[in-house]
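S.K.: sequence isn't available, so here's the structure alone:
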């Protein structure tokens, strides 16, 4: 089933369920469905924070991918489930479908909660009234019927003493005080800025600001980082793949002078922690996944036609020049 058809069916399901719905009800059990990637989950965090503010006594159950569970370590009002089948026998007062499937749609119709809110309805409405919005705005709009005067827009990840201590110990051991984080990877190669250009940026940061560069990412990025650092003479820099889990990485971002990277999960985590970011985009839709903090600089070029269908052969990410990224680095680090 295509995404557009699923959105339409989701809209119909919510209309049917909510005929007798009551958004003033004091919900005690809330099911949120967000079977998505890291960056998508991070942009949805305001939903959980607002729900807690509205219904502090309610238990939130989140169905998410296993690697995203860690983001809720310090939020004791949320239970994470990684297999939707674990909740199918349960009843919930409120269901919020932020990224579901046909299965989750049928579940809602069978259980008929007191209210169902869904991303599909919002995306369908926005398609006919101005286009797709920034992901944080879209997620907030899903729960708009519940919101009151004070809305929490921040999607800052909650980190704890353990994460900050791990980062502090690592930095002390390596003799690093001030640093820049870079993420070179992306699942889609059309979203990857060339590593030789990143090497030029790292060399510039080393020489001009005497700062270390920490190259982050998942296991698939380790070789990519090593290849890049082999092009850099300075030994100030480190490939830190494998050193930190996602929550520790969020704590690492909080202390960073700057983040530079492609559109990816690490970018969204850095932006959530209010780290100054220089974001490099290729095929992405304008505005939708842009960081929303006040200290972000976006580099993004567009094709006149079929922009979203870019491949490595014609990706606009290759239009981003080293000189313009260096200029952005200067604006953030204040030469």
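M.R.: Perfect, thanks for sending it. None of these values were measured; they are calculated from a predicted model.
S.K.: for the rest of this, base every contact and every neighbour count on C-alpha atoms.
M.R.: OK.
S.K.: residue contacts, residue 13?
M.R.: 105, 108-109 (Cα atoms under 8 Å, 6 or more residues apart in numbering).
S.K.: separation between it and residue 23?
M.R.: According to Cα to Cα, to the nearest Å, residue 13 and residue 23 sit 16 Å apart.
S.K.: near the spatially closest residue to residue 298 that is not a sequence neighbour, how many other residues are there?
M.R.: Take residue 298 and drop its neighbours on the chain: the residue closest to it by Cα to Cα, 6 or more residues apart in numbering is residue 279, 5.0 Å away. If you count neighbours by other Cα atoms under 10 Å, residue 279 ends up with 22.
S.K.: in a helix, residue 279, correct?
M.R.: No. Counting by DSSP: H, G, I helix; E, B strand; the rest coil, residue 279 falls outside a helix, being strand.
S.K.: centroid residue for the protein?
M.R.: In the chain, the centroid-proximal residue (Cα atoms, centre = their mean) is residue 39; its distance is 2.3 Å.
S.K.: so who does that one touch?
M.R.: 264-269.
S.K.: go again with 6 Å.
M.R.: Each residue near residue 39 by Cα atoms under 6 Å, 6 or more residues apart in numbering is listed here: 265, 268.
S.K.: what residues does stretch 99-119 touch?
M.R.: So stretch 99-119 is contacted by 14, 17-18, 21, 34-35, 92-98, 142 (Cα under 6 Å, 6+ apart).
S.K.: likewise for stretch 229-240?
M.R.: With contact meaning Cα under 6 Å, 6+ apart, stretch 229-240 is reached by 212-216.
S.K.: ok, of the residues you listed, which come out buried?
M.R.: With burial judged by 16 or more other Cα atoms under 10 Å, the buried subset of the contacts of stretch 229-240 is 212-216.
S.K.: identify, from the contacts of residue 13, the entry nearest to residue 221.
M.R.: The closest of the contacts of residue 13 to residue 221 turns out to be residue 105 (Cα to Cα; 35.9 Å).
S.K.: against that first model, consider the following:
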């Protein structure tokens, strides 16, 4: 193990999206286990902090306000950046761990004044001299690697491997009570078997067809399951959900715009199943232990497939040494524990693009049929529920 002496305060930097931030939890836990005397803080983008607030692994979660980058004149942006860096330095971190990989986190880690600055080798990406901002560079993962494993790789390269790969999210009594109130008002109690459906993503090229989604949700309700819909705050997502409910023959419970990020966790925890697309709510649901069925298009299940906490320790011990993901195939139906991804087995999948030819529409999603999706959902909902194994 690399000798990191005198490390009392660690800053983990993850300036990405909501799901990315949630999946850092095993890497943070590895740092806590490997450097047990240190206090750990996390720096994340504003709007993503709920993924880590309340987590006992962390002393503090603080935010980079993305409005600084959009604050008008260059002078105002510079003043905002200087103020942020000043606050960072005042925290006196001994170590930074950059789980983001971009230019800004590299600079912030350097400007923090931390003695140890860990990250992945930029390998030619970013600005000239970027690697000099770090004191310890881990080799970049080779081949298909799940995001959870990739985030743990920096610490592992220096003798701080993950021991517990659980991705967890913490809710308050108020979060739980708010969801109970919404469900009660909709006529759903503890005996009601329901499916939590989050049908859209902020990235529309990841969203399945309206007709397909409506058909599947009608099919679920025809089989005695209630459907509870949620959506993100964007107008585009809300319009998709409205179109789905209008196309359905049986009305769902529509909680669009009424559930917070923490509330999504509380809701999924009560559900028999979560159904959706590659999105932050999918990762949140998986973290609660709800079985997940997700429709994937151009994005890779190998790095973004739903994580199964119960199966993770078994998989990590049983895998082949060069396998870094529980979703090793390019496409098709893949399972990890009680989670299932359905995706086309086409040569072009996953392409990682924003739709076919930049159209924001993904043919690999459009051609997945309602029949195959409904069959998978009904198979998965018959599995033991999370509370049955607790």
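M.R.: Great, that's in hand. Please read these numbers as outputs of a predicted model, since none were measured by experiment.
S.K.: quick revisit: if you rank the contacts of residue 13 of the first structure by neighbours, which is first?
M.R.: Ranking the contacts of residue 13 of the first structure using other Cα under 10 Å puts residue 108 first, with 23 neighbours.
S.K.: now do the buried residues in the strand or helix carrying that one.
M.R.: Using DSSP states H and E, residue 108 of the first structure sits in helix 102-111. By 16+ other Cα under 10 Å, the buried positions in helix 102-111 of the first structure come out as 104-105, 107-108, 111.
S.K.: tell me, how many residues neighbour residue 82 of the first structure?
M.R.: There are 16 residues near residue 82 of the first structure, going by other Cα under 10 Å.
S.K.: ugh, wrong one, residue 348 of the second structure
M.R.: Neighbour count for residue 348 of the second structure, taken as other Cα under 10 Å: 12.
S.K.: got it, and the one 5 residues further on?
M.R.: Residues lying near residue 353 of the second structure (other Cα under 10 Å) number 17.
S.K.: what range does stretch 184-195 of the first structure cover in the second structure?
M.R.: Aligned using TM-score structural alignment, stretch 184-195 of the first structure spans residues 199-210 in the second structure.
S.K.: how far out from the middle of the chain is that stretch?
M.R.: 16 Å (Cα atoms, centre = their mean, to the nearest Å).
S.K.: quick one, helices of the stretch 201-350 of the second structure?
M.R.: Using DSSP state H, counting those that start in this stretch, the helices of the stretch 201-350 of the second structure run over 210-222, 235-247, 261-270, 280-288, 301-304, 309-318.
S.K.: among those, which is nearest residue 198 of the second structure?
M.R.: Of all these, helix 280-288 comes closest under Cα to Cα, at 7.0 Å.
S.K.: now do the closest one: everything it contacts.
M.R.: Helix 280-288 of the second structure has contacts (Cα under 6 Å, 6+ apart) with 18-19, 167-168, 265, 268-269, 306-307.
S.K.: that one against the first structure, how far on average?
M.R.: Taken over the aligned residues, the distance from helix 280-288 of the second structure to the first structure averages 0.9 Å (mean Cα distance after the TM-score superposition for the first structure).
S.K.: got the angle for that helix vs helix 309-318?
M.R.: Per axes from the mean of the first three to the mean of the last three Cα atoms, to 10 degrees, the angle that helix 280-288 of the second structure makes with helix 309-318 is 80 degrees.
S.K.: corresponding residues in the first structure for helix 280-288 of the second structure?
M.R.: Going by TM-score structural alignment, helix 280-288 of the second structure sits over residues 265-273 in the first structure.
S.K.: ok so, going back, filter the contacts of stretch 99-119 of the first structure down to the ones in helices?
M.R.: With DSSP state H as the criterion, helices contain 14, 17, 142 from among the contacts of stretch 99-119 of the first structure.
S.K.: leaving out the residues flanking it, which one is nearest to the first one?
M.R.: Distance criterion Cα to Cα, 6+ apart; nearest residue to residue 14 of the first structure, sequence neighbours excluded, is residue 116 at 5.6 Å.
S.K.: how close does residue 14 of the second structure sit to residue 217 of the second structure?
M.R.: In terms of Cα to Cα, residue 14 of the second structure sits 35 Å off from residue 217 of the second structure.
S.K.: scratch that, residue 290 of the second structure
M.R.: 18 Å.
S.K.: please apply the same query to residue 26 of the second structure.
M.R.: 34 Å.
S.K.: pull the longest helix from the second structure.
M.R.: helix 74-90.
S.K.: and residue 218 of the first structure? What does it align with in the second structure?
M.R.: Per TM-score structural alignment, the equivalent position to residue 218 of the first structure in the second structure is residue 232.
S.K.: what of residue 27 of the first structure?
M.R.: Counting by TM-score structural alignment, the partner of residue 27 of the first structure is residue 7.
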